[in-house]
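Enquirer: only geometry, no sequence info:
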């Protein structure tokens, strides 16, 4: 079977099942696991699937809007956000990355917290602009319209002279071998610099991001202080990340009243 025929069979299997495991595909198609991994990498490059720990899932819709993503996994994101902001001491400088989970952290920031916020997230800047104890600075650079995320050379140059105490960063994928990855090259570059110029580095990511691999590499797991995720994380993915030396904090679920 030629590679393209094999890859089409993988795509067909994904359309039926929604998720495939690499070892199952190797057995079914009569090829090595390494060959399947190369096929999955190529199909992800084309946007036809998303790599996850041990296999692949259907690729997310690229047209998904900010509002739609902000409305997904809300209990998980709010649990992560409430847990994360409890880690912040007053009078610190904190970097808030792009992404909807980071935005939830901004919304969860206590009204009596005092400190400085540096952010590449226009939604965060807008929300915290009236916070009485916060001095908020939006990175300069190129802004993506609906996302209001800032990236580019001007944003990156800020970190030439500036460091932060704590970085809250997002992720499109966190994988035991591939590390932290993102789906937007400019945002990945800003995220990488923020991590390199901070003393504590927390990845805020709901459990759907764990085990996944996205297109642009950010950093390896050793550069991360901890990942904060939700209680839906599966044991196999959690164990694989912990085995690589990553600290994973599982946020307790929020109540119905806390979601209101």
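Expert: On my side now, so go ahead. None of these values were measured; they are calculated from a predicted model.
Enquirer: when you work out contacts or count neighbours from here on, use the C-alpha atoms and nothing else.
Expert: Fine.
Enquirer: in which helix or strand does residue 203 reside?
Expert: Using DSSP states H and E, residue 203 maps to strand 198-204.
Enquirer: following element in sequence after that strand, please.
Expert: That would be, after strand 198-204 and using DSSP H and E, strand 216-219.
Enquirer: how far away from the center of its chain is that next one?
Expert: Centroid separation for strand 216-219 versus its chain: 11 Å, with C-alpha atoms, centre = their mean, to the nearest Å.
Enquirer: so after it, what's the next helix or strand?
Expert: Following strand 216-219 toward the C-terminus (DSSP H and E): strand 226-230.
Enquirer: does anything pack onto that next one? Which helices or strands?
Expert: Contacts defined by 3 or more C-alpha pairs under 8 Å, 6 or more residues apart in numbering; DSSP states H and E place strand 226-230 against helix 74-85, strand 198-204, strand 248-251.
Enquirer: any idea which of the ones you listed is most buried?
Expert: Mean neighbours per residue, mean count of other C-alpha atoms under 10 Å, is largest over the helices and strands packed on strand 226-230 for helix 74-85, with a mean of 23.
Enquirer: which neighbouring elements make contact with it?
Expert: When contacts are defined as 3+ C-alpha pairs under 8 Å, 6+ apart, helix 74-85 packs onto helix 100-108, strand 198-204, strand 226-230, strand 248-251.
Enquirer: show me the contact partners of the third one.
Expert: Translated: strand 226-230. Here strand 226-230 makes contact (C-alpha atoms under 8 Å, 6 or more residues apart in numbering) with 76-77, 79-80, 83-84, 201-207, 246-253.
Enquirer: please apply the same query to the last one.
Expert: Here strand 248-251 makes contact (C-alpha under 8 Å, 6+ apart) with 79, 80, 83, 226, 227, 228, 229, 230, 231, 238, 241, 242.
Enquirer: would JSON lines of the helices and strands packed on strand 226-230 with distance to residue 134 be doable?
Expert: Formatted as JSON lines, those follow (distance: least, C-alpha to C-alpha, whole Å):
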{"stretch": "helix 74-85", "distance to residue 134": "14"}
{"stretch": "strand 198-204", "distance to residue 134": "19"}
{"stretch": "strand 248-251", "distance to residue 134": "25"}
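Enquirer: okay, now the one to match up with it:
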């Protein structure tokens, strides 16, 4: 595995165990103890854990990991979800994308669409508050990219705050794809950060169709701030590894589910 995959796996182990030992991590990840020590020191510098003699203990911030560590998680699932979501985008649509690893996969799928357009005419418009997604799409001639204002969060590259909401409030979206930190059939979609939840909520209210894209780990997760209730959602796209009993809860709540 590459370094980011190893760091992500290390943080997962720490999250599950609460504390970790260098030698045990070296055995679990099949690398040297020296490599683990360097990884732990790096993550401690990022304030994602606290170093102890011979290991580390978890910090609360480890539950809202920077995007660069999340990218190594469930990659194939997120790619499938991203392609399925991108297939819903038709020519001429205005598409909303919030930040996250799965919405980034949608952006990448849209970026390589073989759209034949007259000179100067985009195939579709993407509105996003995510700097990394804007960077992925800005050079694509078939995509018109609109970026909200706001203050950037280093964990997710999302722009939040009054400047972001001011722009979104003036727009109408055909479809918005919401990447979430958790989704519950009773209570709806959630984010770890209240500022991101606020911007995502506004994007949902400005869209004719709201689609949540979430790998199966998000269906049993918990997060701090609600984006919107289940009744405000039109479709959930998740992966085929999701528990059928959990999916049944969403369909019983009136939310169609598509697995890929």
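Expert: In hand now; what should we look at? Being a predicted model, the structure only gives us computed values, none of them experimental.
Enquirer: TM between them?
Expert: The TM-score (TM-score structural alignment, normalised by the length of structure 1) is 0.72; 198 aligned residues with a C-alpha RMSD of 2.1 Å.
Enquirer: sorry, back to before: any of the contacts of strand 248-251 of structure 1 buried? List them.
Expert: 79, 80, 83, 226, 227, 228, 229, 230, 238, 241 (16 or more other C-alpha atoms under 10 Å).
Enquirer: wait, which of the residues you listed is closest to residue 4 of structure 1?
Expert: Proximity of those to residue 4 of structure 1 (C-alpha to C-alpha) peaks at residue 241, which lies at 32.4 Å.
Enquirer: check which element follows the lengthiest helix in structure 2 along the chain.
Expert: Secondary structure of structure 2 read by DSSP state H shows that its longest helix is helix 3-17. Downstream of helix 3-17 of structure 2, the next assigned helix or strand under DSSP H and E is strand 19-21.
Enquirer: toward the C-terminus, what is the element adjacent to that following strand?
Expert: Remark: after strand 19-21 of structure 2, the chain's next helix or strand is helix 22-29, criterion DSSP H and E.
Enquirer: what is that following helix packed up against?
Expert: Judged by 3+ C-alpha pairs under 8 Å, 6+ apart, the packing partners of helix 22-29 of structure 2 are helix 3-17, helix 33-45.
Enquirer: in JSON lines: the ones you listed, plus mean neighbour count and distance to residue 143 of structure 2.
Expert: Formatted as JSON lines, those follow (neighbours: other C-alpha atoms under 10 Å; distance: least, C-alpha to C-alpha, whole Å):
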{"stretch": "helix 3-17", "mean neighbour count": "17", "distance to residue 143 of structure 2": "30"}
{"stretch": "helix 33-45", "mean neighbour count": "17", "distance to residue 143 of structure 2": "37"}
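Enquirer: need the ones you listed in a markdown table (columns: distance to residue 168 of structure 2).
Expert: Converted to a markdown table, those look like this (distance: least, C-alpha to C-alpha, whole Å):
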| stretch | distance to residue 168 of structure 2 |
| --- | --- |
| helix 3-17 | 33 |
| helix 33-45 | 35 |
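Enquirer: which residues touch the aligned partner of residue 223 of structure 1 in structure 2?
Expert: Matched across to structure 2, residue 223 of structure 1 falls on residue 232, judged by TM-score structural alignment. Neighbouring residues of residue 232 of structure 2 by C-alpha under 8 Å, 6+ apart: 204, 210.
Enquirer: from residue 57 of structure 2, how far out is residue 232 of structure 2?
Expert: Separation of residue 232 of structure 2 from residue 57 of structure 2 (C-alpha to C-alpha, to the nearest Å) stands at 39 Å.
Enquirer: the strand holding residue 203 of structure 1 vs structure 2, average offset?
Expert: When structure 2 is overlaid, strand 198-204 of structure 1 sits 0.6 Å from its aligned residues on average, using mean C-alpha distance after the TM-score superposition for structure 1.
Enquirer: in structure 2, which residue range corresponds to that strand?
Expert: Against structure 2, strand 198-204 of structure 1 falls on residues 207-213 (TM-score structural alignment).
Enquirer: and that stretch, how far out from the chain's middle?
Expert: Centre-to-centre, stretch 207-213 of structure 2 and its host chain are 15 Å apart (C-alpha atoms, centre = their mean).
Enquirer: and stretch 93-110 of structure 2, by the same measure?
Expert: 9 Å.
Enquirer: what's the local residue count around the aligned residue in structure 2 for residue 183 of structure 1?
Expert: Counting by TM-score structural alignment, residue 183 of structure 1 corresponds to residue 192 in structure 2. Per other C-alpha atoms under 10 Å, the neighbour tally for residue 192 of structure 2 reads 18.
Enquirer: is it true that residue 192 of structure 2 touches residue 64?
Expert: Yes: look at residue 192 of structure 2 against residue 64 with C-alpha atoms under 8 Å: they come within range, at 6.6 Å.
Enquirer: residue range in structure 1 corresponding to whichever strand or helix holds residue 163 of structure 2, please.
Expert: Residue 163 of structure 2 belongs to helix 162-168 when elements are defined using DSSP H and E. Under TM-score structural alignment, the alignment places helix 162-168 of structure 2 onto residues 153-159 of structure 1.
Enquirer: buried sites along the matching stretch?
Expert: 155, 156, 158, 159.
Enquirer: then stretch 33-49 of structure 1?
Expert: Quick answer for stretch 33-49 of structure 1 (16+ other C-alpha under 10 Å): 36, 37, 39, 40, 41, 43, 44, 48, 49.
Enquirer: tell me the gap between it and the middle of its chain.
Expert: Here stretch 33-49 of structure 1 is found 21 Å from its chain centre; the criterion is C-alpha atoms, centre = their mean.
Enquirer: give me the stretch of structure 2 that that stretch matches.
Expert: Alignment of stretch 33-49 of structure 1 against structure 2: no match, by TM-score structural alignment.
Enquirer: now do the contacts for the nearest residue to residue 114 of structure 1 once chain neighbours are set aside.
Expert: In this structure, residue 114 of structure 1 finds its nearest non-sequential neighbour in residue 133, 4.4 Å apart by C-alpha to C-alpha, 6 or more residues apart in numbering. Shown in contact with residue 133 of structure 1 (C-alpha under 8 Å, 6+ apart): 111, 112, 113, 114, 115.
Enquirer: let's verify residue 56 of structure 1: helix, strand, or coil?
Expert: Judged by DSSP: H, G, I helix; E, B strand; the rest coil, the three-state class of residue 56 of structure 1 is strand.
Enquirer: which parts of the stretch 51-200 of structure 2 are strands?
Expert: Secondary structure of the stretch 51-200 of structure 2 by DSSP state E, counting those that start in this stretch: the strands cover 55-58, 94-97, 124-128, 143-147, 151-152, 159-160, 173-179, 182-184, 188-191.
Enquirer: average offset between the third one and structure 1?
Expert: In the superposition with structure 1, the aligned residues lie an average of 0.6 Å away from strand 124-128 of structure 2, counting by mean C-alpha distance after the TM-score superposition for structure 1.
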